[in-house]
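Show me the folded form of this:
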Amino acid sequence: MQIDLNGEGIATGAGTLAELLCERCFDADSVATALDGVFVPRPLRAVTPLHPGARVEVLSPMQGG
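Next up, the predicted model:
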């Protein structure tokens, strides 16, 4: 299916947000995620289904001041 990942259109075979993170080699323990503009907590990623046209944001924490 086609989705939008961090502003870029991609094709994925992932069915859930957790599968997408694994497929794209993100460190799931150190990123924040949102689906269609709504924050998805880490425990819910495995049960959060993706859909064609989904807008997924994966953000890494930044340090500094």
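
switch to C-alpha atoms for all contacts and neighbour counts from now on
OK.

where's the closest residue to residue 22 other than its chain neighbours relative to residue 15, distance?
Spatial nearest neighbour of residue 22, excluding adjacent residues (CA to CA, 6 or more residues apart in numbering): residue 28 at 7.6 Å. Residue 28 sits 16 Å away from residue 15 when distances are taken as CA to CA, to the nearest Å.

Second chain to compare with the first, below:
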Amino acid sequence: MTPPPPARTAPAPTTLVNGEPYPLDGALPVADLVARLVPAFAADRTARGIAVAVDDAVVPRSLWETTAVLPGARVEVVGAVQGG
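Next up is the predicted model:
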């Protein structure tokens, strides 16, 4: 008798951040996601030169604490770079 195949495990929920898969178990405020990705923001929660879009909609900085990123969302986090 052949043993049953191993149970398949569902893949961990993810979102796309800057085009790359990012594990995300549940809703996460934009501010918390930025804090995970940008150490300078995590230190003092100021967002100079950072912009965020979720599913192609720019999220104003004033809404970062109350706007949730959900599994499956597409997020772009960009930072301004000075130079010339």
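
who's in contact with the residue nearest to residue 22 of the first structure?
18, 21, 22, 42 (CA atoms under 8 Å, 6 or more residues apart in numbering).

Would you reformat the residues you listed as a markdown table and include neighbour count?
Shown next, in a markdown table, are these (neighbours: other CA atoms under 10 Å):
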| residue | neighbour count |
| --- | --- |
| 18 | 21 |
| 21 | 17 |
| 22 | 12 |
| 42 | 15 |
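
And the furthest pair within those?
The most widely separated members of the contacts of residue 28 of the first structure, counting by CA to CA, are 22 and 42 (13.1 Å).

what distance separates the start and the end of stretch 39-50 of the first structure?
14 Å.
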